[in-house]
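S.K.: one predicted model, sequence on top.
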Amino acid sequence: MLIHFIHPGSAYLPELAAYGDFLAALGHSAQVHSRPASVPADAVICWWMCGRVPHDAARRLSHAFHIHEYASASVPPWPKVKDRAKRALQPVPQYRLFQNTWVRDRLGFSDGVPYEFRDMGVEPSFLAPCARRAAPEFDGVYLGDMQRLRQFVPLLTALQQAGQRTLLIGEPPVDLCKTLHTLGHVTGRVPHGQVPTLLRRARYGLNLVPDQLPYSQQTSTKLIEYCAAGLPVVSTDYDWVRAFEARHGARFAYLPIPDMAGCVVPDVSTLAWPRVLERLALWRRLGLCP
């Protein structure tokens, strides 16, 4: 069976590689499309990483089994308007996936379409044992979307003034590039397979997430990756991180004055992508596994 994943956006989605690996292990395959028009007319399963699903594409592929996956609710500006538009205007699929109950409730679909939840996972390579450096080169490390660092420039400045060395993994936006290069060591874009080694060059992971919807209710992939790499976590304080901490028996340090003396790094091996994906009932619905 060939499953066609449609992802017309620019966001990096590690789950696409995880889906491909998982399906290959089952004897099936995946193809990722950046344009709906490239999906062949005889496609049997169309898996949309929503986004807007064009009605003309849904009509052209009406014979296929359609899955709409919502890994996030809409982000500012006008997030509630965008979510209402999705609820009112999206074609109706045969199945939906949501990251969690908050995302489902926020989108508010009430058409009876079957659904389930699929949270974020972590690449198994992050969990592989690896010797830590006796003396890490950096104090903190930040991994992820650097657009979101705009509101945290004062915090990074304070860390620098306190003598903290920060490693920033990713590609900064053009208008932030000069600023971030003065506040930390910026790697630029790196292959995902190199990230675990880079993380272990620091003493702790920085989970900088604004206490703002939808971010405050959605999974922080970077935090899971810090934990998988064995790093203590220093975080901003918001609802999801507190719930994760309690659920996994973790203990994090919170800004603005983090106390790292009692940090506990949780075991997140159950969040490795193969284990996250094997729990989906959807595979049996599609007849891809017993």
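M.R.: Arrived safely, thanks for sending.
S.K.: CA only for contacts and neighbour counts going forward, please
M.R.: Fine.
S.K.: residues of stretch 225-245 that come out buried?
M.R.: By 16 or more other C-alpha atoms under 10 Å, the buried positions in stretch 225-245 come out as 225-238, 241, 244.
S.K.: alright, now check it against this:
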Amino acid sequence: MLIHYVRGGNAYLPELAAYADFLQGLGHQAQIHQDSASVPGDAAVVWWLCGRVPRHAARRFAHAFQVHEYASASVPPWAWLKDRAKRASQPQPQYRLFQNAWVRARLGFADGVPCEFRDMGIASAFFSAQGTPGSPEFDVVYLGDMRRLRHFIPLLQGLEQAGLRTLLIGEPPPDLHPVLAPLQRTTLTGTVAHSAVPGLLRRARFGLNLVPNQAPYHQQTSTKLLEYCAVGLPVVTTDYPWVRAFAQAHEARFILLPRQVKDRAQYARFFATQLDHAACTVPDLRALAWPRVLERLALWHTLGLRP
């Protein structure tokens, strides 16, 4: 069987490579499409990574088994309104996947379409990077959406004031360059290949997980936190519901950033005294490796790909 994945947009979607590898192991194939126009009209399975699914595009595959996957609810601004509009306007598929129960409840579909949950997984390269020899060159590393750093400039300035070295993996938006340029102890990698990320993470002592305590971010899986843990990094994180629930479920201990800190001097005092490996427990997340996450999906049986 050939499954056609329609991604749309430029979001970081490591699950696409995981799906392709998993299907190949079952003797099937995946084809990734940036736009549904390149999906052949006789496709048997069309798997939409939502986004909005245009009704006219879905009608073109009326004979196909269509899957709608929601790895996230809508993001601000107007997140709640966008989710409501999505619920009202999306065409009905044969199956839905949601990252977790909160995402399903937030989107609120109530049409009886079969569904299940598919959380984020971790690529094997991150586990392979554990125990890489050498002394870390940086105190903290940040991996993730660089636009999010707009909300955490005082924190980055506090790291600088505390004399700590910071590695930022990715390319910041243009408006952040003038803000980051004065930070002498901060290094930017620019855009890097995904295969290079595990080695870059191992160049630091701690992973920095910066997630706003607002919907939908505060109830969704932090992929970068999973990847920090997979390479063996202790984690410094903002304090929000998902990260507390995750730590409890996996018997992890993270360094939680205080919620009330607002300026660089307060952050500097925090980082000067609280970066302690002894305060952290890095969980064993091998159960979250992509093959193990995907093999648990009942959808494969529905599609007839597994007995």
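M.R.: Yep, it's here. None of the values given here were measured: they were computed from a predicted structure.
S.K.: picking that back up, among the buried residues of stretch 225-245 of the first structure, which one sits closest to residue 97 of the first structure?
M.R.: residue 244 (20.4 Å; C-alpha to C-alpha).
S.K.: now do the same contact list for the closest one.
M.R.: Going by C-alpha atoms under 8 Å, 6 or more residues apart in numbering, residue 244 of the first structure touches residue 250.
S.K.: distance of the alignment partner in the second structure of it from residue 285 of the second structure?
M.R.: Aligned by TM-score structural alignment, residue 244 of the first structure pairs with residue 246 of the second structure. Per C-alpha to C-alpha, to the nearest Å, residue 246 of the second structure is found 11 Å from residue 285 of the second structure.
S.K.: and the match of residue 244 of the first structure, what element?
M.R.: helix 241-249 (DSSP states H and E).
S.K.: past that helix, which element shows up next along the chain?
M.R.: strand 255-256.
S.K.: quick one: the helices in the first structure?
M.R.: Along the first structure, counting by DSSP state H, helices occupy 14-25, 55-60, 79-89, 101-107, 124-127, 153-161, 174-183, 195-199, 221-228, 239-247, 273-278, 282-285.
S.K.: now those in JSON lines, with distance to residue 115 of the first structure?
M.R.: What follows is the helices of the first structure, written out as JSON lines (distance: least, C-alpha to C-alpha, whole Å):
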{"stretch": "helix 14-25", "distance to residue 115 of the first structure": "18"}
{"stretch": "helix 55-60", "distance to residue 115 of the first structure": "19"}
{"stretch": "helix 79-89", "distance to residue 115 of the first structure": "15"}
{"stretch": "helix 101-107", "distance to residue 115 of the first structure": "9"}
{"stretch": "helix 124-127", "distance to residue 115 of the first structure": "26"}
{"stretch": "helix 153-161", "distance to residue 115 of the first structure": "39"}
{"stretch": "helix 174-183", "distance to residue 115 of the first structure": "40"}
{"stretch": "helix 195-199", "distance to residue 115 of the first structure": "33"}
{"stretch": "helix 221-228", "distance to residue 115 of the first structure": "22"}
{"stretch": "helix 239-247", "distance to residue 115 of the first structure": "22"}
{"stretch": "helix 273-278", "distance to residue 115 of the first structure": "15"}
{"stretch": "helix 282-285", "distance to residue 115 of the first structure": "9"}
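S.K.: just name the most buried of those.
M.R.: helix 221-228 (a mean of 23; mean count of other C-alpha atoms under 10 Å).
S.K.: which ones are touching the residue positioned nearest the centre of the first structure?
M.R.: The residue lying closest to the centre of the first structure (C-alpha atoms, centre = their mean) is residue 221, at 4.5 Å. If you count contacts by C-alpha under 8 Å, 6+ apart, residue 221 of the first structure has them with 120-122.
S.K.: using CSV, please lay out those together with distance to residue 261 of the first structure and neighbour count.
M.R.: Listed next are the contacts of residue 221 of the first structure as CSV, based on distance: C-alpha to C-alpha, whole Å; neighbours: other C-alpha atoms under 10 Å:
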residue, distance to residue 261 of the first structure, neighbour count
120, 28, 21
121, 28, 23
122, 26, 26
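S.K.: about what we covered before: kindly state which residue of the second structure is aligned to the residue nearest to the centre of the first structure.
M.R.: Match for residue 221 of the first structure (TM-score structural alignment): residue 223.
S.K.: same deal with residue 262 of the first structure?
M.R.: Match for residue 262 of the first structure (TM-score structural alignment): residue 279.
S.K.: give me the number of residues near that match?
M.R.: The local packing of residue 279 of the second structure (other C-alpha atoms under 10 Å) involves 12 other residues.
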